[in-house]
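K.L.:
Just a sequence and a predicted model for now, questions to come.
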Amino acid sequence: MTQASNLSISPDTFAQWLQDGAELAVVDIRAPRDIAYYGSPLFGKNVPEDVLLDQIGLYVPRKVIRTVLVDGGDDSAETFARILQGQGWTGTVALEGGFPGWVNGPHAHLSFDIPGNDFTRAVRDERGTPAFTVQELAIAREKGEDVIVIDTRTVPEFTRDHVPGAVNIPGAELLLHVSDVVPSASTHIVVSCAGLPRAILGAQTLIDAGLVNRVSYLEDGTAAWRRAGWELETGATRVYGPVTEGGRAFGRDHAARFETKTRFPDIDLATARNWAEDKDRTTYLLDVRTPEEYAAEHLEGTLPAEGGQLLGLSSRTIATRGARLVLIDDADGVRAATVAHWLSRRNFEIAILHHAFARADKKAEALA
């Protein structure tokens, strides 16, 4: 535990902490506008200075955990470390030199989280995920082949721009909706995003779940489409709709086919609460449903953690390495199973909590 008189640590000490396997929280306190690709190459959880004191408890639930604040090189992290130590966050320190000192030092190759591109490329190389180029897609369409493009980004990202004709189904929602948007078992499914990460994980999710369809990811997604000199489509043109009973059944059946299924115990709410109060281990209660569902109804003390956003970069939400995760979903648990399938590769201990949330379609109302 860091003593109250120690407000900062050296990059050398931080490098040791990143590699020792014990619980460690890393919080990047810079403004979002100053952060490129979720704070690469360090990939700490971003909690900006203006909300840090109010939100630190959400992301670092246990005050004694070693918590490293990283600033933009202006020494503000030390000021906040002093304040937080005074409020009982005895494990909180600042990183000397901040983010600039880290990226220009000898340890910049170390990161708090596995970069999304590195993670998904490793998945692709290991599993042989098939690729499909934008040129191949254009030719297939010209020939009238049975092909559909599914964009696995969030609805706002899809609305901004997407490959013309694509249907939007965020990554964790795939197995719940794919049977309702894909015409037949002979349809070639091409999964797209803005580049590689979510397209690769989306395609491999469908493959791992045992779909009989031919499945590929679109190489470089919208970026490749733009480089080819073609215009992207804008607006929420074709967004997934309410879950059907057929979609639920399809999702449950195919999620059960994940080879990782048996690794994750189902727990009840009382167990989840007890884990969250454990003074010797950090536990996150993460609601992996859509933001609209979370806003309409959620369990007290849980964090909104849209499943598709957790798949490729866990530090979007999880600030403590080595923490235990409880993934909260509805009674079907399809999204939690999908997220667990990928987060397990990041060495988290994972359990799943099914809860009978109301099934009113708040998403459709929010998008109307």
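P.N.:
Cool, got the structure. Residues are numbered from 1 along each chain as shown.

K.L.:
Going by C-alpha atoms from here, please, whenever you check contacts or count neighbours.
P.N.:
Fine.

K.L.:
Not counting stretch 9-25 itself, show me its contacts.
P.N.:
Contacts to stretch 9-25, defined as Cα atoms under 8 Å, 6 or more residues apart in numbering, come from residues 60, 65-68, 93-96, 102, 105, 107, 110-112, 282, 319-323.

K.L.:
can you give me the helices for the stretch 101-250 of the chain?
P.N.:
Secondary structure of the stretch 101-250 of the chain by DSSP state H, counting those that start in this stretch: the helices cover 116-127, 134-142, 155-160, 174-181, 197-208, 221-227, 245-255.

K.L.:
The stretch 251-368 of the chain now?
P.N.:
Here the stretch 251-368 of the chain has its helices, by DSSP H, counting those that start in this stretch, at 269-276, 291-296, 307-310, 334-343, 362-367.

K.L.:
closest to residue 207 out of these?
P.N.:
Closest to residue 207 of the helices of the stretch 251-368 of the chain, according to Cα to Cα: helix 334-343, at 12.1 Å.

K.L.:
Any idea how far the closest one is from the middle of the chain?
P.N.:
With Cα atoms, centre = their mean, to the nearest Å as the basis, helix 334-343 stands 11 Å off its chain's centre.

K.L.:
helices or strands up against it?
P.N.:
In terms of contacts (3 or more Cα pairs under 8 Å, 6 or more residues apart in numbering; DSSP states H and E), helix 334-343 is packed against helix 174-181, helix 245-255, helix 307-310, strand 324-329, strand 349-354.

K.L.:
need the ones you listed in a markdown table with mean neighbour count and distance to residue 189, can you?
P.N.:
Compiled in a markdown table, the helices and strands packed on helix 334-343 are given as follows (neighbours: other Cα atoms under 10 Å; distance: least, Cα to Cα, whole Å):
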| stretch | mean neighbour count | distance to residue 189 |
| --- | --- | --- |
| helix 174-181 | 22 | 9 |
| helix 245-255 | 18 | 16 |
| helix 307-310 | 24 | 18 |
| strand 324-329 | 25 | 26 |
| strand 349-354 | 20 | 29 |
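
K.L.:
alright, now check it against this:
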Amino acid sequence: MTDTTRSFADIRRALLAKEEVALVDVREEAPFAEAHPLFATNIPLSKLELEAWARIPRRDTHVTVYDNGEGLAEVAVQRLRDLGYSQVALLEGGLDGWRQAGGEVFIDVNVPSKAFGELVEHHRHTPSLAAEEVQALIDTKANVVILDARRFDEYQTMSIPGSISVPGAELVLRARDLAPDPSTRIIVNCAGRTRSIIGTQSLVNAGLPNPVSALRNGTIGWTLAGQQLEHGQARRFQSSPEATRHIASSNARKVADKAGVKRASLADLRGRQQEPSRTTYLFDVRTPEEFEAGHLPESRSTPGGQLVQETDHFASVRGARLVLVDDDGVRANMSASWLAQLGWDVQVLDDVPASEFSVKGPWVAPVPASNPAEEISVHTLADWLKTGGTLLLDFTASANYVKRHIPGAHWALRSQLREALAALPAAERYVLTCGSSQLARLAIPEVAALTGKPAFLLQGGTANWIAAELPLETGETALASPRTDRYRRPYEGTDNPREAMQAYLDWEYGLVAQLGRDGTHGFQVI
């Protein structure tokens, strides 16, 4: 291993030895989803400075960066070094080098959890029902309750008729209250397969007396069966009484113990956070609302079901230590049981006094100090746009841009700024915006250097323009970059082609075989 490159063999050896590995794909999400190694994490170059410190907290972590020949990785190496990372290298040969060395590549996003879900069903034969069978139960008014294990916003987009939103980590804590009669059949669904399999198996593992089944293939299977979904629903779980919380806590701890989850006190945590050679993440797996009402210092809000689904996003250093906390002994233990099976060194904080949940408000990502920039108000921008000579660049997520943006704004990817500017008419001055102005601020010196013209920052970003009730427009009105910042998931939204949905399911069914070919996963199903 050299100071400047690391090979496929280096990364594979480190994964098998359970050493800390940060393998970072710096392309946008769409090309990342087309092909990447199993344990690669996607941190696009366009927002590297805003995400790196939270996702790779220890600055002397061995970070290996790659792209697919676009020239992004070399820029990323320098930016990471500027951020204080001391052990940064390029992947030898990039993605092509990985392939040529015999490395397996995977499509889609959050692949470790999806592949693991298929492995769980393969080993445990997790019970499931087809969409047609569930529809028949609904039609005959059978004694059944349907629990949707996705995030609440996903549930609101589309849901099975009559279902209730109970995000994954909440299932073991809430299911007894939603189905107090042990003869009530519980059906767990998500959009595809993973979260319904993990949710169903969670209830089975925790010893729930009810018959439990996954909705096979989730809302995709429901749609492919020609059945109707609901939209805009708001049915949610309620708080659980002490008696059921106690039962759920006892059962969850047994499951975690069986999975090999370790225990830690606050004193243990503080000691481990000071270890110079290990990365320790502290995740609060309660709901975002509970987190904001009070949480431990330095903890991050990661609702448990999403943490298990998107571990590669939240914990971007494979081989790191994960410490989980809640206030009930259920959600942390159940989430930890899955993370341990996913090959993580995971610990649960026990007996945390309520007084320690002392920090209020949402989680705030650690980011470097802001670049200085000359800021203008929304009213100044409105005047400049009327008089001409001003070009407005919007760096927000493309989905947000399409939803609403300032009239005349050109959407651009920061990582493709040179190409975007070359495609746009020259201007006397440039104004940059995004949702909050945070990402736009990073691009100010880059735009000034590339154009030789003054570049200004819209104070408070597009959010301030909206707050001032100034005009907005919608749609792909002025795209200066391709919309590759977001991979269109076949299981999201309500207008996906049936062929894409079926192809996604077929891909998921093949993941167990692909895990076998890769050989680095270290998963163990209890």
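P.N.:
Received it, and whenever you're ready, just let me know what you need. Since we're looking at a predicted model, the values are computed, not measured.

K.L.:
looking at the helices of the stretch 101-250 of the first structure, which is buried most?
P.N.:
Ranked by mean neighbour count, those are led by helix 197-208 with a mean of 25 (mean count of other Cα atoms under 10 Å).

K.L.:
Report the contact partners of residue 302 of the second structure.
P.N.:
283, 284, 285, 286, 287, 288, 314.

K.L.:
The first structure: which residue goes with that one?
P.N.:
Matched to the first structure by TM-score structural alignment, residue 302 of the second structure sits across from residue 305.

K.L.:
Quick check: closest non-adjacent residue to its match.
P.N.:
Spatially, and ignoring its direct neighbours in sequence, residue 305 of the first structure is nearest to residue 288 (5.0 Å; Cα to Cα, 6 or more residues apart in numbering).

K.L.:
For the one you found, the count of nearby residues, please.
P.N.:
Using other Cα atoms under 10 Å, residue 288 of the first structure is surrounded by 28 other residues.

K.L.:
Aligned counterpart of it in the second structure, please.
P.N.:
Taking TM-score structural alignment, residue 288 of the first structure has residue 285 as its aligned residue in the second structure.

K.L.:
What separation do you get for that match and residue 318 of the second structure?
P.N.:
For residue 285 of the second structure, the distance to residue 318 of the second structure equals 19 Å [Cα to Cα, to the nearest Å].

K.L.:
Also residue 54 of the second structure?
P.N.:
According to Cα to Cα, residue 54 of the second structure stands 14 Å off from residue 318 of the second structure.

K.L.:
so who does the match of residue 288 of the first structure touch?
P.N.:
Going by Cα under 8 Å, 6+ apart, the list of residues near residue 285 of the second structure reads 169, 301, 302, 303, 304, 307, 324, 325, 326, 331, 332, 335.

K.L.:
Redo those as CSV? Include distance to residue 417 of the second structure.
P.N.:
Converted to CSV, those look like this (distance: Cα to Cα, whole Å):
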residue, distance to residue 417 of the second structure
169, 40
301, 32
302, 32
303, 35
304, 37
307, 33
324, 39
325, 41
326, 43
331, 43
332, 42
335, 40
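
K.L.:
and of these, the nearest to residue 40 of the second structure?
P.N.:
residue 307 (16.4 Å).

K.L.:
Number of residues surrounding residue 338 of the first structure?
P.N.:
Neighbour count of residue 338 of the first structure, defined by other Cα under 10 Å: 30.

K.L.:
residue in the second structure matching it?
P.N.:
The equivalent of residue 338 of the first structure in the second structure is residue 334 (alignment by TM-score structural alignment).

K.L.:
Its match contacts residue 252, correct?
P.N.:
Yes: the criterion here is Cα atoms under 8 Å, and residue 334 of the second structure meets it with residue 252 at 5.5 Å.

K.L.:
list residues touching both of those two?
P.N.:
In terms of Cα under 8 Å, 6+ apart, residue 334 of the second structure and residue 252 are both contacted by the residues residue 172.

K.L.:
where exactly do the strands run in the stretch 51-200 of the first structure?
P.N.:
Taking DSSP state E, counting those that start in this stretch as the test, the strands found in the stretch 51-200 of the first structure are 67-70, 92-95, 131-132, 147-151, 167-168, 188-192.

K.L.:
so where is the fourth one in the second structure?
P.N.:
Okay, so that is strand 147-151 of the first structure. Aligned by TM-score structural alignment, strand 147-151 of the first structure falls on residues 144-148 of the second structure.

K.L.:
ok, average deviation of the matching stretch from the first structure?
P.N.:
On superposition with the first structure, the mean distance recorded for stretch 144-148 of the second structure (mean Cα distance after the TM-score superposition for the first structure) is 1.0 Å.

K.L.:
Residue in the second structure paired with residue 78 of the first structure?
P.N.:
Taking TM-score structural alignment, the alignment pairs residue 78 of the first structure with residue 74 from the second structure.

K.L.:
So its match versus residue 67 of the second structure, what's the distance?
P.N.:
9 Å.

K.L.:
Look at the two and report which has more neighbours.
P.N.:
Legend: neighbour count by other Cα under 10 Å for residue 74 of the second structure and residue 67, higher for residue 67 (26 against 16).

K.L.:
thinking again about what came up before, can you flag the buried ones in the contacts of stretch 9-25 of the first structure?
P.N.:
60, 65-68, 93-96, 102, 107, 110-112, 282, 319-323 (16 or more other Cα atoms under 10 Å).

K.L.:
what about the closest residue to residue 101 of the first structure other than its chain neighbours, neighbour count?
P.N.:
Nearest residue to residue 101 of the first structure, sequence neighbours excluded (Cα to Cα, 6+ apart): residue 73, at 7.2 Å. Taking other Cα under 10 Å as the criterion, the count of residues near residue 73 of the first structure is 16.

K.L.:
likewise residue 48 of the second structure?
P.N.:
Residue 48 of the second structure has 19 neighbouring residues, counting by other Cα under 10 Å.

K.L.:
Tell me the residue in the second structure aligned with residue 165 of the first structure.
P.N.:
Mapped onto the second structure by TM-score structural alignment, residue 165 of the first structure lines up with residue 162.

K.L.:
what do you get for residue 48 of the first structure?
P.N.:
Residue 48 of the first structure maps onto residue 44 in the second structure, by TM-score structural alignment.
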